[in-house]
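K.L.:
Give me the fold of what follows.
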Amino acid sequence: MSTRRVSSTLMMLFVLGSSMNAFAQNNDVLDENFVLDEMVVSATRSEKKLLDTAASVSVITDKDLNQMHINNLDEAFVKIPGVYVGRLSGIGSTTSQTVMRGVNAANSVAVLVDGVQVNDSYNGSVTWSAIPLDMVKRVEVLRGPASVLYGGNALAGVINIITKDVDKTSVNLKLSYGSNNTQNHSLYVAGKASDKLDFNVNYEKKKTDGYITDPVLSSKAVIGAETTTTNTGAKRWIIGNKGKRQWDENTVGVGFKYHFDESKSLALDFTKNEYEYSYSAPTSYFGDDIIKKAGTYFSTPGEKASNKYNMTYNDSENGWKAVVGYSDQYKQHDTSISKATDSSKPNTRFSFDLQKTKQFLLITMQYLD
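P.N.:
Sure, this is the predicted structure:
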């Protein structure tokens, strides 16, 4: 019995030692993947360690974005729990409603770039492809209501995009080509014009012949049609399509930042984005529903164009920050023959934010008798 007890004790010590060794090795991985001392500003609108933040916040760094090899910023949200942005047409998707924690309502998620809200003032959507990936330093995703700090558009949460500071001259050139004549070319140049003046220039072009995204469905069986089912399980027959969804987009931006001293700076940024989409020749099968559904085969082009102007003054020594933003969406046009609609929705947004941060010192005194 004593021999068995000694053997059991030695076995337990061996297992415990192996577990401790594995835990110590895994600690290195945990430290690399979860940086709890990362400074975030979304939860309280002032810099605070992620470990000390009570809110549900996730951080995506520029290093994470490089490792993902993505084309648009919203593609990175697949790594964030509770966040979904539909992109059913690839880079040609215009539906960019952000869903957070199941809230799928317009203007429910506030999206900010350096403190300036970039949501469409008409429906709350965001042109994610207009945000150059090379300029992003980190993305903070705050899940949960934040209307007290960010207004009514933050009912479901906040996505705060923070761009990079210029510390040295850099040039990033990317050229890519893929199937369906898909092209994604970008150029980003940043540097110092002087000891106090930084600048950055960016240009990006995205283009594709697209692929078929809008099949025409029939509730009756048609010879030569392809059988499918709806999301509720009902049987349908594909009797044709609208053709391939084509896309052409151009984005250009320029920014300047002047440093008055180590704590005071003034930044000016301008971004212009234009895109248009269309469909190639539609395809149909033979059948009785062809005449009845003739209008569903056709879809006409759409387009969108906007200019964004931002100005940010920051005085970190005294805790002052002022942000002014103006967005002029001067072109947004969608047409649909099947629904006989012609919609033009130009809109503008002006925002001003003044913030004062003050640190309070808490002194605890204890009297001993």
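
K.L.:
Could you use CA atoms for every contact and neighbour count after this?
P.N.:
Fine.

K.L.:
who are the neighbours in contact with Leu173?
P.N.:
If you count contacts by Cα atoms under 8 Å, 6 or more residues apart in numbering, Leu173 has them with His185, Ser186, Leu187, Tyr188.

K.L.:
closest to Asp334 among those residues?
P.N.:
Using Cα to Cα, His185 comes nearest to Asp334 of those, at 26.3 Å.

K.L.:
which stretch of helix or strand covers the closest residue to Asn250 other than its chain neighbours?
P.N.:
Leaving aside its chain neighbours, Asn250 sits nearest to Lys205 (4.7 Å; criterion: Cα to Cα, 6 or more residues apart in numbering). Per DSSP states H and E: Lys205 is located in strand 197-208.

K.L.:
cool, Ile291 as well?
P.N.:
Taking DSSP H and E as the definition, Ile291 sits inside helix 289-292.

K.L.:
How about residues contacting whichever helix or strand comes after that helix?
P.N.:
Where DSSP H and E defines the elements, the next helix or strand beyond helix 289-292 is strand 302-315. For strand 302-315, contacts defined as Cα under 8 Å, 6+ apart pick out 116, 263-278, 320-335.

K.L.:
that older thread, the residue nearest to Asn250 and Ile238: what is the separation?
P.N.:
34 Å (Cα to Cα, to the nearest Å).

K.L.:
Select the longest helix from this structure.
P.N.:
When the chain is parsed with DSSP state H, its longest helix is helix 2-33.

K.L.:
Show me what whichever helix or strand comes after that one is packed up against.
P.N.:
Moving toward the C-terminus from helix 2-33, the first helix or strand encountered (DSSP H and E) is strand 39-40. Using 3 or more Cα pairs under 8 Å, 6 or more residues apart in numbering; DSSP states H and E, the elements in contact with strand 39-40 are strand 48-49.

K.L.:
and this one, so I can compare the two:
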Amino acid sequence: MLEMPPMAAAPAELVDAPLTASDATSAVGTVLKQVIDVRLRHSRAVDPVFAKELADRLARLTERGGKRLRTAFACCGWRAAGGSGDTTAVLHTGAALELLQACALVHDDVMDGSLQRRGAPAMHVELARAHWAAGMHGSAESFGTSAAVLAGDLALAWADDLLTETALGTPHGRRLHEEWQAMRTEMVAGQYRDLRAQAACSSGVDEALSIATLKSALYTVARPLALGASLAGADDHALEGLRAAGRCAGLAFQLRDDLLGAFGDPALTGKPADDDLRSRKLTYLLAVALRLADATGDHHAAAALAPDAAPRSGHAVERMRAALKRTGARDLVEAKIAELTDMSLGHFERAGAPPAVRHEFTRLVQRATDMPRSRAEKAA
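P.N.:
Purely as a prediction, here's the structure:
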């Protein structure tokens, strides 16, 4: 019988060092590599083919990393609630969040049919190419999709294992695990509502906000803040304040992501700039543009943004971009991001965080929303 892999220890130099959110985004890479190396050794003992073709690919995607925002917010929540000293638990919680994010990205790319992720082929695309190169029978596309679902499942299993190990090793493990459980369900609910809205060709502003809150705001900021604070033994008042701050900041983050999905530079974002428009994904940006087009009688904009069963051509995508600008939706979303940022910083201050941590949170929100630093600091 195979032994389960032991929990990886944080590097000695990170255990008792003062840890800011900025430090955590770098330090978690070291911890994540340790964690993944342990999981890979176990995977090779289970089955070398599975380990080489699936687990190794998942490891590369995870270690390639993104902004590590969830780890940064978890650390910020920990410090806001008085966390100090041994950083092992908060760094391992951050690593679990990064593994969960890998699961979400792999599955999201499958569901959206996205071809690129973090500047490289999406997991299902890479696996389909491997199928074709190996001369296997059957559909390479079907194989790639099925195998990518398994890769996402593996990332979720690794994340759950790591979070459970962390919870068992801390006196506040029960609260930590409760926050984690809630976050996982919210994430799946948001993804389902996203799929459903696309299938129903939905256009409602309230529905777009509900999806953005479930799929991104809670998962990206609110729950990571609460996870970190739970490790420090935060009380209910502090946790509720941090969750409120996180919902506002996370929603601002998602609205910025919507703008990048429509107008961003793929060289900077690492993913195509027209996927959301080509598939007519329900975003707050799209819903607001349709509402404004109806209110002003802009029939050309309404037609450009209306549901269409056929995949959208490059010309149709450009018409959508023009409509988003002409209706004023792009400017309105920018204003909404600023409003949500102000609300988030107010909630965070009322949660009782020390001044230095409030400043750190302000910088994190500015980073997450691409808001000018002077604007964020003024809001603080």
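
K.L.:
Now the TM-score, please.
P.N.:
Comparison of the two superposed chains (TM-score structural alignment, normalised by the length of the first structure) gives a TM-score of 0.24, and 152 aligned residues with a Cα RMSD of 6.9 Å.

K.L.:
Go ahead and build a PyMOL selection from the buried members of the contacts of strand 302-315 of the first structure.
P.N.:
In PyMOL, a selection of the buried entries from the contacts of strand 302-315 of the first structure looks like this (16 or more other Cα atoms under 10 Å):
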select buried, resi 116+264+265+266+267+268+269+270+271+272+273+274+275+276+277+278+321+322+323+324+325+326+327+328+329+331+332+333+334+335
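
K.L.:
sec struct for the residue nearest to Asp62 of the first structure when sequence neighbours are not counted, please.
P.N.:
Once flanking residues are discounted, Asp62 of the first structure sits nearest to Lys137: 5.1 Å by Cα to Cα, 6+ apart. Classification of Lys137 of the first structure using DSSP: H, G, I helix; E, B strand; the rest coil returns strand.

K.L.:
check contacts around Lys137 of the first structure.
P.N.:
Per Cα under 8 Å, 6+ apart, neighbours of Lys137 of the first structure: Thr61, Asp62, Ile161, Ile162, Thr163, Lys164.

K.L.:
quick one: it from Trp320 of the first structure, how far?
P.N.:
22 Å.

K.L.:
Work out for me the element Phe361 of the second structure sits within.
P.N.:
helix 355-369.

K.L.:
same question, Arg174 of the second structure
P.N.:
Here Arg174 of the second structure is assigned to helix 173-199, by DSSP H and E.

K.L.:
Just name whatever secondary elements that helix is in contact with.
P.N.:
Counting contacts by 3+ Cα pairs under 8 Å, 6+ apart, helix 173-199 of the second structure is packed against helix 140-168, helix 205-212, helix 223-231.

K.L.:
what does the shortest one rub up against?
P.N.:
Just to be clear, that refers to helix 205-212 of the second structure. Gly190, Gln191, Arg193, Asp194, Leu251, Gln254, Leu282, Thr283, Tyr284, Ala287, Val288.

K.L.:
ok so, going back, out of the contacts of strand 302-315 of the first structure, list just those in strands.
P.N.:
116, 264-278, 320-335 (DSSP state E).

K.L.:
that older thread, in whichever helix or strand comes after the helix holding Phe361 of the second structure, what counts as buried?
P.N.:
Following helix 355-369 of the second structure in sequence order, the next helix or strand is helix 373-379 (DSSP H and E). Neighbour counts over helix 373-379 of the second structure (16+ other Cα under 10 Å) mark Ala376, Ala379 as buried.

K.L.:
And the residue nearest to Asn241 of the first structure when sequence neighbours are not counted, how close does it get to Ile238 of the first structure?
P.N.:
Computed as Cα to Cα, 6+ apart, the closest residue to Asn241 of the first structure that is not its neighbour in sequence is Pro215, at 4.2 Å. Using Cα to Cα, one gets 6 Å for the distance from Pro215 of the first structure to Ile238 of the first structure.

K.L.:
Those two: which is more packed in?
P.N.:
Neighbours per residue, other Cα atoms under 10 Å: of Pro215 of the first structure and Ile238, the larger number sits with Ile238, 21 against 18.

K.L.:
Next up, the contacts around Pro224 of the second structure.
P.N.:
Contacts of Pro224 of the second structure by Cα under 8 Å, 6+ apart are Arg70, Thr71, Phe73, Ala74, Gly77, Leu97.
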